[in-house]
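**Q** Next one to model:
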Amino acid sequence: MRIEKKATLISSTTAGILVLFKLAIGIISGSVAVLASAIDSLLDLSVSIFNFFALHQSERKPDENFNFGLGKLEAVASVVEGTIISISGLFILYSAIDKIITPRAIEYMEASMGVMLFSIILTGALVLFLNHVAKKNNNLVIRADALHYKTDLFTNGAILLSLGIIHFSGFELIDPLLGIGIAIYMITSAFPILKEGLMMLLDVSLTKEETARITTMLNRLQKINGHHHLQTRRAGSDIFVSVHLVFDDATSLLDAHKVSDQVESMMRMLFPNDRVHPFIHTDPYDDSDINEMEVEQLYAT
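**A** Just a heads-up that it's a prediction; the model follows:
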């Protein structure tokens, strides 16, 4: 098993342990902040399971049913995760507002503080491990997982601080106020996850910086007269690039094929951490204007 998949299994196990402890203490103590942290850990568990599933399925080779592979499973997982996070954030927001309207004292304060301290220690160890794996393999999924748990580390620290303030000052209002803050944070953090997943499902092109790297490489080629119709899209760790290369009309098919193979290799070198799938069309002259006219006529009819 790849170390990336092992890392997601360890993340899932850690999140599962934290869910059990936090949920039990959150329910019996009545602390909205601890309950919010428990739900956040439940989301972490879902995210880690989704990441394991996405990494496992994305390794599958294209087949007769999925000719371009299953890289978009990562986008589907992002949309599902973002939706779950948003709904959970709304639930926490409702619980916090309800506690402000009908105040309830927090019980089992020592147990609540203990479980949050345990959560900080366990999450900190997990972040160190995930960062180690991310630096070793530079896997985007693991890097995102490490960043997510690092954020949880700060959140858990804030909750422990608020419980300490309540314990020593009796200022109970800080619990639902912190719950509201966590809910807002969860909802706002879900938006970019949802957006990225939806954009990938809609076949958004590569970023301007990534596209510029391809264009710069093509412009430096001396064996072609030009290029046009550059199209790109990303599906998880898979990058698809389509481009027309313009050759001299005296260039043989064999020579054009050799140059196209070189271009494909150079594209893969531009993105060493991704699987690049180039699709190159060879032209004996620049037919970009003609093709654009044909497309316009096609849409006009």
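
**Q** going forward, measure contacts between C-alpha atoms and count neighbours the same way
**A** OK.

**Q** just so I have it, where are all the strands in the chain?
**A** With DSSP state E, the ranges of strands along the chain come out as 226-235, 238-246, 275-283.

**Q** Please give the structure of this sequence too, so both can be compared:
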Amino acid sequence: MSDHDHHSHDHHDHIPKNERKIAIAAILTGGFMFAELVGGLLSGSLALIADAGHMLTDFASLMLAWFAFRLARRPADWKRTYGFDRFSVLAAFVNGLSLFVIAAWITWEAIHRLTAPVEVLGGTMLIIAVLGLLVNIVAFLVLTRGEGDNLNVRAAALHVAGDLLGSVAAIVAALVILATGWTPIDPILSVLVALIILRSAWKVVRESAHILLEAAPHGFDRREVAAQLEALEGVDAVTHIHAWSVTQERPMVTMEVTPTPDTDPQVIKARVKQHLHDVFQIEHATVEINSPANGGPKKGLQ
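**A** Predicted coordinates for the structure are as follows:
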């Protein structure tokens, strides 16, 4: 016999708070983006223009993340039995890929600037960069306040962190230009920011792709799980273990359990689910019980 236990999930409870975080960050980022673009064009600073371009994609990614949370609030239906939660992971994946594009553009433009230097107005650049830094600090604090486990919020926070570093780089470049007049510092620091952005982008893309490929949740080794469950009283064999995540907060697992003779299957099922919950934090498990009278499968992973 089989059972698909529908636990009461609280995975939607955190969504409104995360949704508000994303909305506030989007308003701050979108509002200052235009000021930074104008300041970059007036001062001739690549660091500011690159940061404004980054803020444009940040604004788009934050709106995508906000939309993902709005969509995730919709209930599951007969077509989408898991609901729309996975859309937030897809949004994080797209945001991560967009960071690669931004970093490539900044690097390309920096190489061009190094071969053909342009005049940079350090004073204007410094004022805009300082204002940008303040806006990015506020947005970053909003996104990272409280729990930071949600992949979508983390992806958005990494975008803003890239902006924050871009503002710092622009401030340093402006100070160097004002002090020495050496303009190559502007594209050089832009490349440094691009490399930091790439590192963050790789982490987000790797983690979101891991979920999208239905890979096992973090810390879940089915060999270890099988060994632990088979050590429980009344459990003879655990096979056909499949684990994945709908989102980072929603791990799932299915398995077949063969109890030892003369044991209550319902008791064994409850024992297995309790262990999965207590040790691996899996609240949603589908456990099928094989009849020991049929011999059941042999121990081991199938």
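
**Q** if we can go back for a sec, JSON lines for the strands of structure 1, including mean neighbour count and distance to F21 of structure 1?
**A** Below are those laid out as JSON lines (neighbours: other Cα atoms under 10 Å; distance: least, Cα to Cα, whole Å):
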{"stretch": "strand 226-235", "mean neighbour count": "19", "distance to F21 of structure 1": "37"}
{"stretch": "strand 238-246", "mean neighbour count": "20", "distance to F21 of structure 1": "38"}
{"stretch": "strand 275-283", "mean neighbour count": "17", "distance to F21 of structure 1": "40"}
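
**Q** how about those strands in CSV, adding distance to V34 of structure 1?
**A** Conversion of the strands of structure 1 to CSV gives the following (distance: least, Cα to Cα, whole Å):
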stretch, distance to V34 of structure 1
strand 226-235, 37
strand 238-246, 39
strand 275-283, 42
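
**Q** what are the ranges of the helices in the stretch 101-250 of structure 1?
**A** 109-137, 140-169, 174-201, 208-219 (DSSP state H, counting those that start in this stretch).

**Q** Now tabulate these in CSV and tack on mean neighbour count and distance to E292 of structure 1.
**A** Shown next, in CSV, are the helices of the stretch 101-250 of structure 1 (neighbours: other Cα under 10 Å; distance: least, Cα to Cα, whole Å):
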stretch, mean neighbour count, distance to E292 of structure 1
helix 109-137, 18, 42
helix 140-169, 18, 37
helix 174-201, 19, 25
helix 208-219, 13, 20
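
**Q** With distance to I3 of structure 1 added, can I get these in CSV?
**A** CSV is the format used below for the helices of the stretch 101-250 of structure 1 (distance: least, Cα to Cα, whole Å):
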stretch, distance to I3 of structure 1
helix 109-137, 7
helix 140-169, 10
helix 174-201, 24
helix 208-219, 28
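
**Q** closest one to A96 of structure 1 among those helices?
**A** Closest approach to A96 of structure 1 among these is made by helix 174-201 (4.5 Å; Cα to Cα).

**Q** how big is the angle separating the closest one from strand 226-235?
**A** Relative orientation of helix 174-201 of structure 1 and strand 226-235, computed by axes from the mean of the first three to the mean of the last three Cα atoms, to 10 degrees: 140 degrees.

**Q** In structure 2, what range does stretch 75-90 of structure 1 match?
**A** The aligned range for stretch 75-90 of structure 1 in structure 2 is 89-104, by TM-score structural alignment.

**Q** and that stretch, how far from the chain's centre?
**A** Its chain's C-alpha centre and that of stretch 89-104 of structure 2 lie 10 Å apart, by Cα atoms, centre = their mean, to the nearest Å.

**Q** And stretch 251-268 of structure 2, by the same measure?
**A** 34 Å.

**Q** ok, and what's touching that stretch?
**A** The contact list for stretch 251-268 of structure 2, computed with Cα atoms under 8 Å, 6 or more residues apart in numbering, reads 217, 234-246, 269, 282-293, 296-297.

**Q** likewise stretch 156-174 of structure 1?
**A** In contact with stretch 156-174 of structure 1 (Cα under 8 Å, 6+ apart) are residues 33-34, 37, 100, 105-106, 109, 112-113, 116-117, 119-120, 175, 178.

**Q** Could you tell me how far the equivalent of F247 of structure 1 over in structure 2 is located from A116 of structure 2?
**A** Under the alignment by TM-score structural alignment, F247 of structure 1 pairs with P259 in structure 2. Applying Cα to Cα, to the nearest Å, the value for P259 of structure 2 to A116 of structure 2 is 75 Å.

**Q** ditto for D85 of structure 2
**A** From D85 of structure 2 to A116 of structure 2 the distance is 48 Å (Cα to Cα).

**Q** got the contact list for the counterpart of I28 of structure 1 in structure 2?
**A** Aligning on TM-score structural alignment places I28 of structure 1 opposite L42 in structure 2. L42 of structure 2 makes contacts with 121, 124, as judged by Cα under 8 Å, 6+ apart.

**Q** if we go to 10 Å?
**A** 36, 49, 120-121, 124-125 (Cα atoms under 10 Å, 6 or more residues apart in numbering).

**Q** Export these to TSV and append columns for distance to L212 of structure 2.
**A** Converted to TSV, those look like this (distance: Cα to Cα, whole Å):
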residue	distance to L212 of structure 2
E36	35
I49	34
V120	44
L121	46
T124	45
M125	41
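
**Q** which of those residues lies closest to R73 of structure 2?
**A** Once Cα to Cα is applied, the member of these that ends up nearest R73 of structure 2 is E36, at 34.3 Å.

**Q** ok, back up a step: between P259 and A116 of structure 2, tell me which one has more neighbours.
**A** Remark: of P259 of structure 2 and A116, P259 carries more neighbours, 27 against 9, as counted by other Cα atoms under 10 Å.

**Q** how far away is the more buried one from K273 of structure 2?
**A** Distance of P259 of structure 2 to K273 of structure 2, computed by Cα to Cα: 14 Å.

**Q** can you tell me which residue in structure 1 aligns to V204 of structure 2?
**A** Looks like V204 of structure 2 aligns to I193 there (TM-score structural alignment).

**Q** Which of the strands of structure 1 sits closest to S48 of structure 1?
**A** Closest of the strands of structure 1 to S48 of structure 1 is strand 226-235, at 19.1 Å (criterion: Cα to Cα).

**Q** quick check, distance from that closest one to the centre of its chain.
**A** 23 Å.

**Q** which residue numbers in structure 2 go with that strand?
**A** With TM-score structural alignment as the criterion, strand 226-235 of structure 1 aligns to 237-246.

**Q** I'd like to know how many residues surround the aligned partner of F69 of structure 2 in structure 1.
**A** Aligned by TM-score structural alignment, F69 of structure 2 pairs with L55 of structure 1. With neighbours defined by other Cα under 10 Å, the count for L55 of structure 1 comes to 23.
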